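Student: Any chance you could fold what I've pasted below:
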Amino acid sequence: MNRVWQYHFGRGLVTTPNDFGRNGALPSHPELLDWLASDFRDSGGSLKQLHRLIVTSATYKQVSTSNAPGEKIDVDNALLWRQNRRKLEAEAVRDSVLAMSGKLDLTMGGPGWQDFVIEHPEHSPHYEYDLADPEDRKTWRRSIYRFIVRSQTQPWMTSLDCADPSMRVDRRNESLSALQALALLNDGFMVTQSRHFAERVEGEAPDVAGQVERAYRLAFGHAPSAADHEHLTAFAQANGLPNLCRVLLNLNEFIFVD
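Tutor: All right, here's what the predicted structure looks like:
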């Protein structure tokens, strides 16, 4: 229950998910944690039902906007008086980009895919991520099927705080850095999928203004303001639709959940 809660809120009701013992943190809401565990047990152990219960709760549906009185009383939001602003995980960012471009392969099961080239496979293999082809359709499947090399991390995913596969990680880091901005703007995967995103909206809207609005709606789920639409249309006309799509995929509204 604590790990599922952590997944949805960014932190668990117990902030030490790997330690419920004497050295671990005390739960912020012990009655709620007990109730969730009891309800999960009595309802047949359905994780789907648990997820539905949490995401339809008033606590989850709060906005992440802060206010001075709340910050004064509970600066860490341990009492859950607002939603926590959270970034998408590296895998979710990747899958969301593929979904926007229309290239996400939803095929379930089967062997995983590799986003690296193996050099010297007969002895001391080197996993070269920079040699992978971003146009390889086999790599457009969901990130859950990605073949993970425990001894060598994927640079782009690592820059987005993907967990080190050689370590047990109870809670991922959530950072903001210039490296992340550069990776999201210039990585071959992002450039390739931005081009496919542009091709998609070109086929779904007849002119530049309509294509800009369609791309914006796909990325954020709502129409742009009049001012934003004017600026983005001018940018697309000056720099091309693929670059406009790349900008949209780099905005905070696309990367952050709340």
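Student: For the rest of this, base every contact and every neighbour count on C-alpha atoms.
Tutor: Will do.
Student: which residues in the stretch 1-150 of the chain form strands?
Tutor: For the stretch 1-150 of the chain, the strands defined by DSSP state E, counting those that start in this stretch occupy 117-119, 126-128.
Student: One more sequence to fold, the one below, so I can look at both together:
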Amino acid sequence: MSTQYNEQAYANDPDNKLLWRFNRRRLQAEEVPDSLLVAGGSIDWGMKDQLMTYDPRQYVSQNNHPYFYGSSRTVYLPVIRSGTFDVLQAFDFGDSAVIQGQRSSTVNASQALFMMNHDLVAQASTSLAKRAAEAPDFAESANQIYENILRRKSSAAETKHAVAFAEYAIAKAGNNAAKTKVKAWKSFSQVLFSSNEFMFLD
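Tutor: A predicted model of the protein is given here:
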């Protein structure tokens, strides 16, 4: 189902009660880290067994749990009441200490800051940038990044702006061109990860 606008359908059902189109929605809490891992090329699609290896009565928090920042899908991660995975907290994961029949879906500044500063986003951006930097030319690098993050090819205008950004960053770096190429594509990737097109499903 598409979110495409239809004038006649909108006139008959402006509130979409008859579901003539798909309602635009933000990625759910579990989908955000999984999407980052997929785009970065590091997700582990395999099924997981019990990840909890602590002794009975041992205190557990997200700070001492190595699996939170691994490559496993979020569905296999443990839910710790005293320390919910910070990625899930940022994107409206339910309170695990109480019964919650419905989640809210918010859009706020802390989520934008998360996408700008969190290690998980930086790791995905770096991994993607290293692969993109190996492309034969800047246009192909830009297209690879768009396909991995937004699941579509970049338009001519988008490619032009991406290439101009990379060329400017590398020209400014002087002798560190190879290293700067990866840094430039990392910064560019992180911008796309922060975009509405990545965060919302149409």
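Student: ok so, going back, so which of the strands of the stretch 1-150 of structure 1 comes closest to residue 66 of structure 1?
Tutor: Closest approach to residue 66 of structure 1 among the strands of the stretch 1-150 of structure 1 (Cα to Cα): strand 126-128, 43.9 Å.
Student: Quickly find the element holding the counterpart of residue 130 of structure 2 in structure 1.
Tutor: In structure 1, the residue equivalent to residue 130 of structure 2 is residue 199, according to TM-score structural alignment. Residue 199 of structure 1 belongs to helix 188-204 when assigned by DSSP states H and E.
Student: what comes into contact with the next helix-or-strand element following that helix?
Tutor: For helix 188-204 of structure 1, the following helix or strand on the C-terminal side (DSSP H and E) is helix 208-220. Helix 208-220 of structure 1 has contacts (Cα atoms under 8 Å, 6 or more residues apart in numbering) with 100, 197-198, 201-202, 204-205, 222-224, 229, 232-233, 236-237, 241, 244-245, 248-249, 253-254.
Student: Now do helix 208-220 of structure 1 against helix 188-204, angle only.
Tutor: Using axes from the mean of the first three to the mean of the last three Cα atoms, to 10 degrees, the inter-axis angle of helix 208-220 of structure 1 relative to helix 188-204 is 130 degrees.
Student: list the buried ones in helix 208-220 of structure 1?
Tutor: 208, 209, 210, 211, 212, 213, 214, 215, 216, 218, 219 (16 or more other Cα atoms under 10 Å).
Student: quick check, nearest of those to residue 73 of structure 1?
Tutor: Of all these, residue 73 of structure 1 sits closest to residue 219, with 36.0 Å by Cα to Cα.
Student: Can you give me the separation between the closest one and residue 104 of structure 1?
Tutor: Here residue 219 of structure 1 is placed at a distance of 14 Å from residue 104 of structure 1 (Cα to Cα, to the nearest Å).
Student: Return the residues in contact with the residue nearest to the spatial centre of structure 2.
Tutor: The residue lying closest to the centre of structure 2 (Cα atoms, centre = their mean) is residue 36, at 3.8 Å. Contacts for residue 36 of structure 2 (Cα under 8 Å, 6+ apart) come out as 120, 121, 124.
Student: Run through the helices of structure 1 in chain order.
Tutor: 2-9, 30-42, 47-55, 68-73, 90-101, 155-159, 178-186, 188-204, 208-220, 226-239, 241-248, 252-255 (DSSP state H).
Student: I appreciate the help and will end here.
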